[in-house]
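K.L.:
sharing a sequence plus its predicted fold:
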Amino acid sequence: MLSTTAQQCPFVPGGEAGGAEAGRARRAESNEGQPTLSFEKNTPYVDYAGIDTLLGLQRPRTAEPAESAFIIATQVMELLFSLVRERWEAARDALEADDVPGALAWLRRACNAQDVLNDSWGLLADMTPTEFNRFRDSFGEASGFQSYGYRKLEFLLGNKSAAMIRPHKAMAGVANELADVLERPGLYDAALRLLHRRGLPVPADRVERDWTQDYEPSAGVEAAWTAVYADDKPGNDLFLLAEALLDVAERVTRWRHRHLVAVKRTMGAKPGSGGSNGLTWLSRNAEQDVFPELWSLRSSV
């Protein structure tokens, strides 16, 4: 015999989920299929997603219309940094747990988020240098270089540097979060450790090392990946992992190039607001391969 709760929730017997589903069905029936139009307070949509708070964060400092697009694009990117990070961390943790199918699923989801992230540069694609000049002084020394959300992504990719935590030292919580990512294996480190556990010749100094140090290319790692590519059958999960990682790496490179082009278009070779030399800094970063051995092996296989 069904429990009292189950009898009250015929759509999904038992549990709170069934009760919620039954409630939605009753509302739809009462509304004759039309959306609810009357609420005593904020709409549930506004409360759930914090829409009032979100829109209240767009506070241009000048009358230049392009500044609104700049702020919105920046905020969209920050939200997407967080989503990409969550998915890369989930993929890393799956690899550490020997769950390659799970890691592949998270990497696919990360790539979807990266595609949206890269497309967000389109919000700034039509900004002219004169428009940018009319509000640039208003943000002073603010620079995307200071984004701790983006810095977490770089750390997860293996671009480690304790000095990059320094700009956030006055933000104790943020500095601690960055230090945690700095001190743990990154996404690529987790993949190499998995290869080692599978019996591939990954050098010992890539299996256990000082994770706070920047990743450096290794001929031994390239040899291990080359062995993976020697068996490119669809059933080889390590081959699928290699290609999924390269999908991630390629999208990172696209992001960097789009950043470079956006800056070149809006301000040319002027110094950056955060103290860098602008285009030179970005060009150097754009030329740096992510997961380098997955690129270099293509010259020899």
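P.N.:
Everything's here; your move.
K.L.:
all contacts plus neighbour counts: C-alpha atoms, from now on.
P.N.:
Fine.
K.L.:
contacting residues around residue 251?
P.N.:
For residue 251, the contact set (CA atoms under 8 Å, 6 or more residues apart in numbering) comprises 111, 114, 115, 118.
K.L.:
and it, how far from residue 244?
P.N.:
Distance from residue 251 to residue 244, counting by CA to CA, to the nearest Å: 11 Å.
K.L.:
what's stretch 255-268 in contact with?
P.N.:
Identification of contacts with stretch 255-268 by CA under 8 Å, 6+ apart yields 117-118, 121, 124-125, 127-129, 132, 278-279, 282-283, 285-286.
K.L.:
please compare the first structure with the one that follows:
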Amino acid sequence: MTTTGFHGAQLDFSKDMSYGDYLQLDKILAAQTPLSPDHNEMLFIVQHQTSELWMKLMLHELQAAVAHVATDRLPEAFKMLARVSRIMEQLVHAWDVLATMTPPEYSAIRPYLAKSSGFQSAQYRRIEFMLGNKNAAMLKPHEHRPELLAEVRAAYDAPSLYDQVLQLMARRGIAVPAAHLSRDWTQPHAADDGVKAAWLTVYRDPQAHWDLYQMGEELVDLEDAFRLWRFRHVTTVERVIGFKRGTGGTGGVSYLRKMLDVVLFPELWSLRTEL
């Protein structure tokens, strides 16, 4: 039977792929399986599943952005990095929903979580590594899943986004210290006066280095959004569980607070004092 509406439009979807088919909604909407009898566990599951979906898109964009930077295709990279920043903003607001869960509500579902923890998110770890926060200890939580470990290790072994940008600057004739152009990519970037001097060359004459100047600001936008995401994570966890240890054995809030001190692109922040 065909239904007609919307000024005579034919609403017969029986012969073509439907909205639900395209999005595979049957699979997605069947993936929420609470383990406890508590009403609030559905919120906890949906919050984390949707965050993982946003992170999947973030990785899709970051991987392409890094590839474009490596091949000097900056307009495409700018678009992708701007999108990553907007995704992070979306994730910041997602914490507002989880923050409606009170401590007694979380305590009711916590025993059912066993050792599962956001600390084990392979996608989040790949994002951290791609942004330069390298730490070999963060490979260990994924050792029980060889296929995931391989993906996380690949991000750990590869040059970060910032490493690729510094190589880009060198290709454009900016004097970047050689130690930052060929090094052990598994080590986090360390703040360097020579790298700051390279960025100051760009920022003191934006017209002459406009695309590198724009790249610098894209990176600052990205880290700014990432800091907000981390901060909102800390405050939400403290609001819901206080200073209890995390389910995965981490220090919970104390560990997350330490992460707030991590600076991904230090020279882009410190140079502002000298402009």
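P.N.:
Nice, thanks for sending it over. Quick caveat, the model's predicted, so the values are computed rather than measured.
K.L.:
what stretch of structure 2 does stretch 123-141 of structure 1 fall on?
P.N.:
Mapped onto structure 2 using TM-score structural alignment, stretch 123-141 of structure 1 spans residues 97-115.
K.L.:
could you work out the end-to-end span of that stretch for me?
P.N.:
For stretch 97-115 of structure 2, by CA to CA, the gap between its terminal residues amounts to 23 Å.
K.L.:
switch the contacts of residue 251 of structure 1 over to CSV; also include neighbour count, secondary structure and distance to residue 81 of structure 1.
P.N.:
What follows is the contacts of residue 251 of structure 1, written out as CSV (neighbours: other CA atoms under 10 Å; DSSP: H, G, I helix; E, B strand; the rest coil; distance: CA to CA, whole Å):
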residue, neighbour count, secondary structure, distance to residue 81 of structure 1
111, 22, helix, 12
114, 22, helix, 9
115, 15, helix, 12
118, 20, helix, 11
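K.L.:
distance between stretch 21-33 of structure 2 and the chain's centre?
P.N.:
For stretch 21-33 of structure 2, the separation from the chain centroid amounts to 24 Å (computed by CA atoms, centre = their mean, to the nearest Å).
K.L.:
stretch 59-79 of structure 2 too?
P.N.:
If you compare the mean C-alpha spot of stretch 59-79 of structure 2 with that of the full chain, they lie 15 Å apart, counting by CA atoms, centre = their mean.
K.L.:
superposed on structure 1, what's the mean shift for the longest helix along structure 2?
P.N.:
Longest helix in structure 2 by number of residues, with DSSP state H as the criterion: helix 210-241. Taken against structure 1, helix 210-241 of structure 2 registers an average deviation of 0.5 Å after superposition, with mean CA distance after the TM-score superposition for structure 1.
K.L.:
what comes up buried for that helix?
P.N.:
With burial defined by 16 or more other CA atoms under 10 Å, the residues of helix 210-241 of structure 2 counted as buried are 212-216, 218-223, 225-241.
K.L.:
likewise stretch 59-78 of structure 1?
P.N.:
Using 16+ other CA under 10 Å as the test for burial, stretch 59-78 of structure 1 gives 60, 66, 67, 68, 69, 70, 72, 73, 74, 77, 78.
K.L.:
please name the residues that touch the residue mapped onto the third one from structure 2.
P.N.:
Taking TM-score structural alignment as the alignment basis, one finds that residue 67 of structure 1 is matched in structure 2 by residue 41. Applying CA under 8 Å, 6+ apart to residue 41 of structure 2 gives the contacts 34, 35, 109.
K.L.:
from those, which land in helices?
P.N.:
Per DSSP H, helices hold the following members of the contacts of residue 41 of structure 2: residue 109.
K.L.:
tell me the one of the contacts of residue 41 of structure 2 nearest residue 144 of structure 2?
P.N.:
Using CA to CA, residue 35 comes nearest to residue 144 of structure 2 of those, at 22.3 Å.
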